[in-house]
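Student: Structural data only, the sequence is not supplied:
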């Protein structure tokens, strides 16, 4: 019988989520990132940036030593008050987003690797406790957050004539 450790399950969840989300993005063009999956939805560039900023914020609240520094103006461009901005020059290229996602996730995985599993039971940062009571809950949220947005990429892919991925 194989014993699965909690950190291994969280890491596996993060890897699966990344694989799906990156799979959906992989063959899109930079211009496609400015498409919105439906009326009232945020365009893909904003969503990707939101994922990057949110992961940094969540991880930094628990492990500030693993915080990724963002390019100047990145966080502001992806703030919730900018969801209506359709100026592509205010956003990044797909390659830049993927590079940032890689750096941020590497820091998250490094934090996961460095922590003792008993830390997963510690209380989450105060502002997140109502939603995620423990550090373990927060790490699972970080791992699954891209999957929460993955479904919004699918309508854009279909509109662009891209193949079904999964």
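Tutor: Arrived safely. If you're wondering where the values come from, they're calculated on a predicted model, not measured in any experiment.
Student: Please make it C-alpha for all contacts and neighbour counts, starting now.
Tutor: Noted.
Student: quick one, what contacts residue 114?
Tutor: By Cα atoms under 8 Å, 6 or more residues apart in numbering, no residues touch residue 114.
Student: if I look at it, how far off is residue 7?
Tutor: 10 Å (Cα to Cα, to the nearest Å).
Student: Residues touching the longest helix seen in the chain, excluding its own?
Tutor: Scanning the chain for the longest helix, with DSSP state H as the assignment, gives helix 135-159. Identification of contacts with helix 135-159 by Cα under 8 Å, 6+ apart yields 10-11, 13-15, 17-18, 20-21, 24-25, 28, 32, 35-38, 44, 47, 51, 55, 58-59, 62, 119-125, 132, 163-164.
Student: again, only this time at 7 Å
Tutor: Contacts made with helix 135-159 from outside it, assessed by Cα atoms under 7 Å, 6 or more residues apart in numbering, are listed as 10, 13-14, 17-18, 21, 24, 35-37, 44, 51, 55, 119-124, 132.
Student: Second structure follows, compare the two:
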């Protein structure tokens, strides 16, 4: 029987692979397209996944590290893609699609690496402040792939709205 930690890491690995496979089928020309004003574009979705994974799996679990800005520009991503941010139709406001993907992959890799080394005691530790969806570090880590999948679904929907075939 797998441990809670093994299940969490496996889920993080699976959703990372699924996300990246989906993004392999997104044309760069579609990254900043919006089907209507105010609707998040693919660039926002991917940047949001990156900053959310950072917040859920790294910052909430072990706190901020001075090395985090080497993974990606944390404060810039929080402003552009964090909770409450609004999509801007001007691509010049954002990093290029390849830079956003690079940031996402760096976060995914770091999350899996650090999560793999956690103890059950760490998973059981309370998070302060408590979130409406979770109250422990383990619950935050279990929520992260669900949150990522929600946004990958939105990316898939945007692809379809832009006239592309379904991937699955």
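Tutor: Right, received. Where do you want to start? No experiment lies behind these values; they were computed from the predicted model shown.
Student: Superpose the two chains and report the TM-score.
Tutor: Overlay of the two chains. TM-score (TM-score structural alignment, normalised by the length of structure 1): 0.84; 163 aligned residues with a Cα RMSD of 2.3 Å.
Student: need the helices for structure 2, in chain order.
Tutor: In structure 2, the segments counted as helices under DSSP H are 4-23, 42-53, 60-62, 68-71, 74-81, 97-116, 120-124, 137-161.
Student: got a list of what residue 55 of structure 2 touches?
Tutor: By Cα under 7 Å, 6+ apart, the contact set of residue 55 of structure 2 is empty.
Student: Check structure 2 and tell me which residue is nearest its centre.
Tutor: For structure 2, the residue whose C-alpha lies nearest the mean C-alpha position (Cα atoms, centre = their mean) is residue 49; its distance is 2.1 Å.
Student: which other helices and strands contact the lengthiest strand in structure 2?
Tutor: Counting by DSSP state E, the longest strand found in structure 2 is strand 126-131. With contacts defined as 3 or more Cα pairs under 7 Å, 6 or more residues apart in numbering; DSSP states H and E, the secondary structure elements packing on strand 126-131 of structure 2 are strand 134-136.
Student: so the strand it packs on corresponds to what in structure 1?
Tutor: When structure 1 is aligned by TM-score structural alignment, the counterpart of strand 134-136 of structure 2 is residues 132-134.
Student: Which residue range of structure 2 does stretch 151-158 of structure 1 align onto?
Tutor: The counterpart of stretch 151-158 of structure 1 in structure 2, using TM-score structural alignment, spans residues 153-160.
Student: Deepest in the core, which of the helices of structure 2 is it.
Tutor: Of all the helices of structure 2, helix 42-53 carries the top mean neighbour count, a mean of 25, counting by mean count of other Cα atoms under 10 Å.
Student: What residues in structure 1 pair up with that one?
Tutor: With the alignment judged by TM-score structural alignment, the segment of structure 1 matched to helix 42-53 of structure 2 spans residues 44-55.
Student: what do we get in structure 2 for residue 96 of structure 1?
Tutor: Taking TM-score structural alignment as the alignment basis, one finds that residue 96 of structure 1 is matched in structure 2 by residue 99.
Student: and its match, what is it in contact with?
Tutor: If a contact means Cα under 7 Å, 6+ apart, then residue 99 of structure 2 has no contacts.
Student: Stretch 79-99 of structure 1: which residues count as buried?
Tutor: The neighbour-count criterion (16 or more other Cα atoms under 10 Å) identifies 83, 86, 91-92, 94, 97-98 as the buried residues of stretch 79-99 of structure 1.
Student: Can I get these in JSON lines including distance to residue 152 of structure 1?
Tutor: Output for the buried residues of stretch 79-99 of structure 1, formatted as JSON lines (distance: Cα to Cα, whole Å):
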{"residue": "83", "distance to residue 152 of structure 1": "15"}
{"residue": "86", "distance to residue 152 of structure 1": "17"}
{"residue": "91", "distance to residue 152 of structure 1": "18"}
{"residue": "92", "distance to residue 152 of structure 1": "18"}
{"residue": "94", "distance to residue 152 of structure 1": "16"}
{"residue": "97", "distance to residue 152 of structure 1": "17"}
{"residue": "98", "distance to residue 152 of structure 1": "17"}
